[in-house]
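K.L.:
Fold the following, please.
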Amino acid sequence: MLAGGAARRLGGADKPAVRVGGRTLLDRVLGACADAGDTVVVGPRRPTARAVRWTREQQPGGGPLAALAAGLKHTAAATTLVLSADLPFLRPETVRALRTALVDGGPEVEAVLLCDPDGHDHPLIAVYRTEPLVRELALLAAEHGSLFGLPLRLLTAELALTRLPHPTASFDCDTWEDIAAARARIRDDGSVLDEWITAAKAELGIELDVDTTALLDLARDAAHGVARPAAPLTTFLVGYAAAQRGGGPEAVAEATRKAVALAERWAAEAADAAEADGAAVAKAEESP
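P.N.:
Have a look, this model is predicted:
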C-alpha cells in the first residue's frame, strides 16, 4: 500500500491520517484488504488499527513506482495487491473481485486494474502477478537510471492487463472538497449504519460479524413491548451475556434468541392484561 506523497492539494496535511466516517483513510483501506497474507505500507509510520509492515523508498517523494519497488522488497507472494491509501469507498468485496478476476484470467493475464465509469484505469487499485511486476520495474529502472519520478503509465503499458469496472471504489481524496464529499456521501446514502458499525468495531477492537438485523429487531421489540430505554439496555445486556460465554457470533445469536423470546413473552402478557382489563370494563358497563 502506498501512503506517502506530499498531499499538496491538502495543504501538506497527512492525507492517510485524515478521518472519513470516524476512521482514517489509511485504516479504511487496510480494512478493505484485511485478509491479505502480508501487508506492507510504504510511507511514514502512523498509528493503524491493525499491524502492518512499514518501509520507505530510498528517496522519499520519488513517486509511485519508486514506492512500489520499495514495498515489493518485503513480499514473496505470487500476487501483489497494490492500493493507494486514500480510497474511502473501497470495500473487501471489490478487493476479492480483483483477485478472482486475476485467477479467472489465467496465467497470460499479468494484472487486473480497476476502472471507473469514465473508463479511466487505476493502477493503484489493482492486483498484479508479482514476477512480471518486479521484472518491468527492473527494466524501467535500468532504462531510465532510476524509478524516481517516473509515471505509472510506463509500468502498465508493458503488462498484459484486464480491467474490472466499478462505479465508486476509485473515488480518491486529493482535495478538501473530496474529503467533504466523501464524508457527506457516507452520511447520506443507505450504508450509514454499516459505516457506523464498522467504525465502532474498529474503535473498540472488535472483529465480530453478527446478525445486525436480528439485534435491531430485538431492540425494536424491546422498545415497543417494554419501554424505549429497554432497547439500548437490552442490546447491551445481550452483548455482555455473549462475552461471558466466550463471545463469537454463536454466543451473540444465542443471547439474542433468549432475549427475543423474553420480549415475546412480555408482549404476550401485556396483551393478555389489556384484554382482561377490557373485559372487566365491558362487564362493569353491562352491570345494572
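K.L.:
all contacts plus neighbour counts: C-alpha atoms, from now on.
P.N.:
OK.
K.L.:
any chance you could map the strands in the stretch 51-200 of the chain?
P.N.:
For the stretch 51-200 of the chain, strands defined by DSSP state E, counting those that start in this stretch occupy the ranges 53-55, 79-83, 111-115, 121-129, 161-165.
K.L.:
In a markdown table: the ones you listed, plus mean neighbour count and distance to Gly62.
P.N.:
Shown next, in a markdown table, are the strands of the stretch 51-200 of the chain (neighbours: other CA atoms under 10 Å; distance: least, CA to CA, whole Å):
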| stretch | mean neighbour count | distance to Gly62 |
| --- | --- | --- |
| strand 53-55 | 16 | 14 |
| strand 79-83 | 21 | 17 |
| strand 111-115 | 26 | 22 |
| strand 121-129 | 22 | 15 |
| strand 161-165 | 17 | 25 |
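K.L.:
Sequence B follows; please return its structure for comparison with A:
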Amino acid sequence: MLAGGRAARLGGTPKPGLLLGGTRLLDLALAAVAEATAVAVVGPADLADAVGRAVLTREDPPFGGPVAGIDAGLRALARPGSPGVVVLLAVDVPGAGRAVPRLLAAVTDDVDGACLERGGHAQWLVAAVRRDRLVAAVETLRAQAGSVHDQPVRRLVAALRLAAVPDTDGASDDVDTWDDLARMNQARRDAAARKGMP
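P.N.:
You can find the predicted model right below:
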C-alpha cells in the first residue's frame, strides 16, 4: 500500500489521515486488504500507530515515487510465507475495496496480474499481480535504469501481462485535491439520504 506521497495538490496535507465519511483513507485502504496474509504500508514513520498488524516501511530515500514504493513494500514482505499474489493499492483510492475481489479473480494462469481499467486507461495502482512476476519486473527495471527511484509505473508494468478489469462503479476514483474529497463526501451523504440514513 502506497501511503507516502507529497500530496502537493493538497498543500502537503498527508492523504492517509484525510476523512471520507468519517473514516481515514488509511483505514479504508487497510479494510480493502483485511483478508491478506501480510500487508506492507509504504509511508512515513508517523503512521506507525495507525497501521495495525501491517508492516510499515519506506523507500530510501523518501519520495522516490510509486515504483520505489512498490520495491520497498515487496522487500518488507520478503519472508517465508510471502504471498503468491500482491495487491497494489494507493492509499488515496477509497473505493478500492470493491475492486479487490474482482482483481484477484482475474489473476488466471494466462496473465501476470490484473488492474482496473476505466475509460480505456489502466489504473496500475489498483491491481493484483503475481509476486514473483512483480519482483522480476522491478529487478529488470533496476538493471535497465540503474535505480527504481523516480521511474514511471508504465515502465514497470511494460514487462507484465495485466488483464484489464473494467471499473464500472468508480472504484478507482482517487483523492488528489480538496475538491475530490468534498465531492466524494457529498456523494456519500447523498447516498445515505436516499437510504433514509442519518
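K.L.:
one step back: want to try JSON lines for the strands of the stretch 51-200 of structure 1, with distance to Trp176 of structure 1 as columns?
P.N.:
Output for the strands of the stretch 51-200 of structure 1, formatted as JSON lines (distance: least, CA to CA, whole Å):
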{"stretch": "strand 53-55", "distance to Trp176 of structure 1": "27"}
{"stretch": "strand 79-83", "distance to Trp176 of structure 1": "21"}
{"stretch": "strand 111-115", "distance to Trp176 of structure 1": "23"}
{"stretch": "strand 121-129", "distance to Trp176 of structure 1": "21"}
{"stretch": "strand 161-165", "distance to Trp176 of structure 1": "26"}
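K.L.:
What's Gly73 of structure 2 aligned with over in structure 1?
P.N.:
Taking TM-score structural alignment as the criterion, the aligned counterpart of Gly73 of structure 2 in structure 1 is Gly71.
K.L.:
whoops, I mixed them up, Arg58 of structure 2
P.N.:
Checking TM-score structural alignment: Arg58 of structure 2 goes with Arg56.
K.L.:
burial count for Asp49 of structure 2?
P.N.:
9 (other CA atoms under 10 Å).
K.L.:
Distance of it relative to Ala38 of structure 2?
P.N.:
17 Å (CA to CA, to the nearest Å).
K.L.:
Pro152 of structure 2 too?
P.N.:
On the measure of CA to CA, Pro152 of structure 2 and Ala38 of structure 2 end up 26 Å apart.
K.L.:
So for those two, which sits in the more crowded spot?
P.N.:
Ala38 (16 against 13).
K.L.:
Tell me how far the more buried one lies from Pro83 of structure 2.
P.N.:
Distance of Ala38 of structure 2 to Pro83 of structure 2, computed by CA to CA: 7 Å.
K.L.:
so what's the match of Gly73 of structure 2 up against?
P.N.:
1, 40-42, 55-57 (CA atoms under 8 Å, 6 or more residues apart in numbering).
K.L.:
How about Val134 of structure 1?
P.N.:
With CA under 8 Å, 6+ apart, Val134 of structure 1 has these contacts: 69, 72.
K.L.:
ok, back up a step: now do the contacts for the match of Arg58 of structure 2.
P.N.:
42-44, 67, 70-71.
K.L.:
buried ones in stretch 131-150 of structure 1?
P.N.:
Buried residues in stretch 131-150 of structure 1, counted by 16 or more other CA atoms under 10 Å: 132-133, 136-137, 140-141, 146-148, 150.
K.L.:
If we only consider those residues, which is nearest to Glu254 of structure 1?
P.N.:
Glu254 of structure 1 lies nearest to Leu133 out of those, by CA to CA, at 48.6 Å.
K.L.:
where's the closest one relative to Asp118 of structure 1, distance?
P.N.:
For Leu133 of structure 1, the distance to Asp118 of structure 1 - CA to CA - is 26 Å.
K.L.:
Quick check: neighbours shared by Ala38 and Pro83 of structure 2?
P.N.:
Shared contacts of Ala38 of structure 2 and Pro83 (CA under 8 Å, 6+ apart): Leu77.
K.L.:
elements contacting the longest helix along structure 2?
P.N.:
Secondary structure of structure 2 read by DSSP state H shows that its longest helix is helix 178-194. Other elements packing on helix 178-194 of structure 2 under the criterion 3 or more CA pairs under 8 Å, 6 or more residues apart in numbering; DSSP states H and E are strand 19-20.
K.L.:
Quick check: the strand it packs on compared with structure 1, mean distance?
P.N.:
Compared with structure 1 after the fit, strand 19-20 of structure 2 shows a mean deviation of 0.6 Å (mean CA distance after the TM-score superposition for structure 1).
K.L.:
any residues touching that strand, and which ones?
P.N.:
25, 181, 184-185.
K.L.:
In JSON lines, list those along with neighbour count.
P.N.:
Conversion of those to JSON lines gives the following (neighbours: other CA atoms under 10 Å):
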{"residue": "Leu25", "neighbour count": "24"}
{"residue": "Leu181", "neighbour count": "18"}
{"residue": "Met184", "neighbour count": "18"}
{"residue": "Asn185", "neighbour count": "16"}
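K.L.:
thinking again about what came up before, out of the contacts of Gly71 of structure 1, which one sits closest to Arg91 of structure 1?
P.N.:
Using CA to CA, those come closest to Arg91 of structure 1 at Met1, 14.9 Å.
K.L.:
Spit out the contact partners of the closest one.
P.N.:
With CA under 8 Å, 6+ apart, Met1 of structure 1 has these contacts: 39-42, 71, 81-85.
K.L.:
So which of those are in helices?
P.N.:
The members of the contacts of Met1 of structure 1 that map onto helices under DSSP H are Gly71.
K.L.:
Mind putting the contacts of Met1 of structure 1 into TSV with distance to Leu30 of structure 1?
P.N.:
TSV is the format used below for those (distance: CA to CA, whole Å):
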residue	distance to Leu30 of structure 1
Thr39	8
Val40	10
Val41	10
Val42	13
Gly71	15
Leu81	12
Val82	12
Leu83	9
Ser84	10
Ala85	8
